[in-house]
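Novice: How does the following fold in three dimensions:
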Amino acid sequence: MVRGVCLRSFLLACSVTGFSLMDQRRDAEDERGLNKAILEMLHIDKVSVSHQVKPHPYMRRIYQHLDSLEAQDSGRSDGMLVQSFRSVDRPHHGPQGWIWFNVSSLNPSMLGAELVLFRKTLNPRPLSVTITLHSVISSEETLNESAALEERQLTLDQRPSSGYDVFDVSAVLSAKPLELLGFQLRYTDESGSLVLHEALTQSLYCLNRGSLREPLLVLYQTHPIQL
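Specialist: The predicted structure is shown next:
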């Protein structure tokens, strides 16, 4: 008798759980249907939540640094204007092997800029390579390449403490880019011979659009912040 009561109780609990799961699925389907109807009303095919919901890890470090500066100087009320741009697809008329940014919403008061690249690999041997950073500004199907912005030697068995290689690219702002801005790294090895830049850049840095650590262009109203 007791066994029969327990069995009925178990079956009843299972049926209640089953109905609850069915209700949850039905609610989720109704919500998806409502969302789809709203999107259709707005003539939107689909919405991509994408990686931009989460801040770039480097930007989190900047926010924390600015917060600490404000805490030290509570009298500052004006704050500091900072803009950041994630990498975009290569324009149809742009060369391959460049890292592109759409800066059409660039604030004209910006004075400093830095290119932030996450170093994703380490070489087990203490190899060094010299890199030269170049930029190009794209406007109306034309490309204007700059002189080298910076030359630096990388030791490939050591990663920066932050994990990022940061290049001061403030000089590009003097050219007043209106839309697309591209950057390219060129390499020479210890013998002084040129190394294929695109393949080496892809092996050294995280370039995947959609990754939290994709290339980032950060602009400041003053000179770049030293983290």
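
Novice: Please count neighbours and contacts with C-alpha atoms only from this point.
Specialist: Noted.

Novice: Surely F118 is in a helix?
Specialist: No. With DSSP: H, G, I helix; E, B strand; the rest coil as the criterion, F118 is located in strand rather than a helix.

Novice: give me the number of residues near it?
Specialist: 22 (other CA atoms under 10 Å).

Novice: Could you do G163 as well?
Specialist: Other residues lying near G163 total 14 when counted by other CA under 10 Å.

Novice: cool, A199 as well?
Specialist: A199, neighbours per other CA under 10 Å, totals 10.

Novice: Distance of it relative to K120?
Specialist: Taking CA to CA, to the nearest Å as the criterion, A199 is separated from K120 by 14 Å.

Novice: Then N107?
Specialist: 31 Å.

Novice: Report the contact partners of R186.
Specialist: I131, T132, L133, H134, L194, V195, L196, H197 (CA atoms under 8 Å, 6 or more residues apart in numbering).

Novice: The same query, at a cut-off of 10 Å, please.
Specialist: 129-134, 148, 151, 194-198, 200-201 (CA atoms under 10 Å, 6 or more residues apart in numbering).

Novice: in which helix or strand would I find it?
Specialist: R186 is part of strand 180-188, with elements assigned from DSSP states H and E.

Novice: immediately after the top strand by length along the chain, which helix or strand?
Specialist: With secondary structure taken from DSSP state E, the chain has its longest strand at strand 128-139. The helix or strand immediately downstream of strand 128-139 is strand 142-145, counting by DSSP H and E.

Novice: Which elements pack onto that following strand?
Specialist: strand 128-139, strand 180-188 (3 or more CA pairs under 10 Å, 6 or more residues apart in numbering; DSSP states H and E).

Novice: want to put them side by side, so please do this one too:
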Amino acid sequence: MLVFLLLCSVTGLLLMDHRKDAEDDQELNKAILEMLHIDKLSASHQSKPHPYMRRIYHRLDSLEAPDFGGSDGTLVQSFRSVVAGPHRAPPGWIWFNVSSLNPSMLVAELVLFRKTLHPRPISVTVTLHSVTGSLGAQTESPALEERLLTLDQRPSSGYDVFDVSTVLAEKPLGVVGFQLRYTDESGSLVLHEALTQSLYCLNRGALSEPLLVLYQAPPPRA
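Specialist: Below you'll find the predicted structure:
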């Protein structure tokens, strides 16, 4: 009985020490972030960080701020794709609800995980288009970006990242949608949802679903 009581006492002390260490680490991490003036946000429905966001957070945490007093830090906000767009929205678009967007955001990126590779060095020209809308009215923008994709090579990060900062000029911005259009052999732009679905992971709730990442300042680079 005496040995049992001693073991319980030692175990209790060890658990208290672990809890204290964890609390100390949490306070230290919080103090470091406050010192670096880094504030990181993600959409409220996200239970786990998106794999791409984990990379962004790691880069932010590894940045060295030589002047803590003069550093404004970097505010990052991310939105995962939603199932459907606004009322009467065109089908075949990748939609994001950005109604909780921080107005200080200056840079926006559409992040798509490239999920397949073609066995031969085939290239395809893709043009990215966007739709913005609120209260049932949508406005389609001119092409945001045109890019040549090589289908037998995946980007080093695994993601195709498109600069979509121009959508931030629309006010108010409640919903934004994106669509990829491809150039056929005659040079005409065509819609090809099957190609988009075969190239990218578009399933909402998947590990690498589409992501819209916004920055208050130019994003950190590897």
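
Novice: Assuming the best superposition, what's their TM-score?
Specialist: Superposed pair, TM-score by TM-score structural alignment, normalised by the length of the second structure: 0.74. Supporting alignment: 175 aligned residues with a CA RMSD of 1.6 Å.

Novice: picking that back up, give the aligned range of the strand holding R186 of the first structure in the second structure.
Specialist: With TM-score structural alignment applied, strand 180-188 of the first structure matches the range 175-183 in the second structure.

Novice: if we can go back for a sec, relative to the second structure, what is the average displacement of the strand holding R186 of the first structure?
Specialist: Strand 180-188 of the first structure, aligned to the second structure and superposed, deviates on average by 0.5 Å (mean CA distance after the TM-score superposition for the first structure).

Novice: Can you spell out which helices and strands pack onto the very next helix or strand once past that strand?
Specialist: Using DSSP H and E, the helix or strand that follows strand 180-188 of the first structure in sequence is strand 194-195. Counting contacts by 3+ CA pairs under 10 Å, 6+ apart, strand 194-195 of the first structure is packed against strand 128-139, strand 180-188.

Novice: how far apart are the first one and its match in the second structure?
Specialist: Average distance, strand 128-139 of the first structure versus aligned residues of the second structure after superposition (mean CA distance after the TM-score superposition for the first structure): 0.6 Å.

Novice: Who's the closest spatial neighbour of L36 of the second structure, skipping the chain neighbours?
Specialist: F68 (6.0 Å; CA to CA, 6 or more residues apart in numbering).

Novice: how many other residues sit next to that neighbour?
Specialist: F68 of the second structure - counted by other CA under 10 Å - has 13 other residues nearby.

Novice: picking up where we left off before, let me have the helices and strands packed on strand 142-145 of the first structure in a markdown table, adding distance to Q83 of the first structure as columns.
Specialist: A markdown table is the format used below for these (distance: least, CA to CA, whole Å):
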| stretch | distance to Q83 of the first structure |
| --- | --- |
| strand 128-139 | 19 |
| strand 180-188 | 15 |
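
Novice: which of those strands is buried the deepest?
Specialist: Stretch with highest mean neighbour count among those: strand 180-188 (a mean of 21; mean count of other CA atoms under 10 Å).

Novice: So what does N123 of the first structure match up with in the second structure?
Specialist: When the second structure is aligned by TM-score structural alignment, the residue opposite N123 of the first structure is H118.

Novice: What is the neighbour count of that match?
Specialist: 13.

Novice: three-state assignment of it?
Specialist: Assignment for H118 of the second structure (three-state DSSP): coil.

Novice: who touches it in this structure?
Specialist: Per CA under 10 Å, 6+ apart, neighbours of H118 of the second structure: T150, L151, D152, Q153, R154, L199.

Novice: 8 Å instead, please
Specialist: Applying CA under 8 Å, 6+ apart, we find H118 of the second structure in contact with L151, D152.

Novice: ok, now the one 3 residues further on?
Specialist: When contacts are counted by CA under 8 Å, 6+ apart, P121 of the second structure is found next to T150, L151, D152, Q153.

Novice: Could you find the closest non-adjacent residue to the alignment partner in the first structure of the first one?
Specialist: Meaning T150 of the second structure. Structural alignment (TM-score structural alignment) places T150 of the second structure against T155 in the first structure. Excluding its sequence neighbours, the residue lying closest to T155 of the first structure (CA to CA, 6+ apart) is S128, at 4.3 Å.

Novice: quick one: contacts for the one you found?
Specialist: So S128 of the first structure contacts Q153, L154, T155, L156, D189, E190 (CA under 8 Å, 6+ apart).
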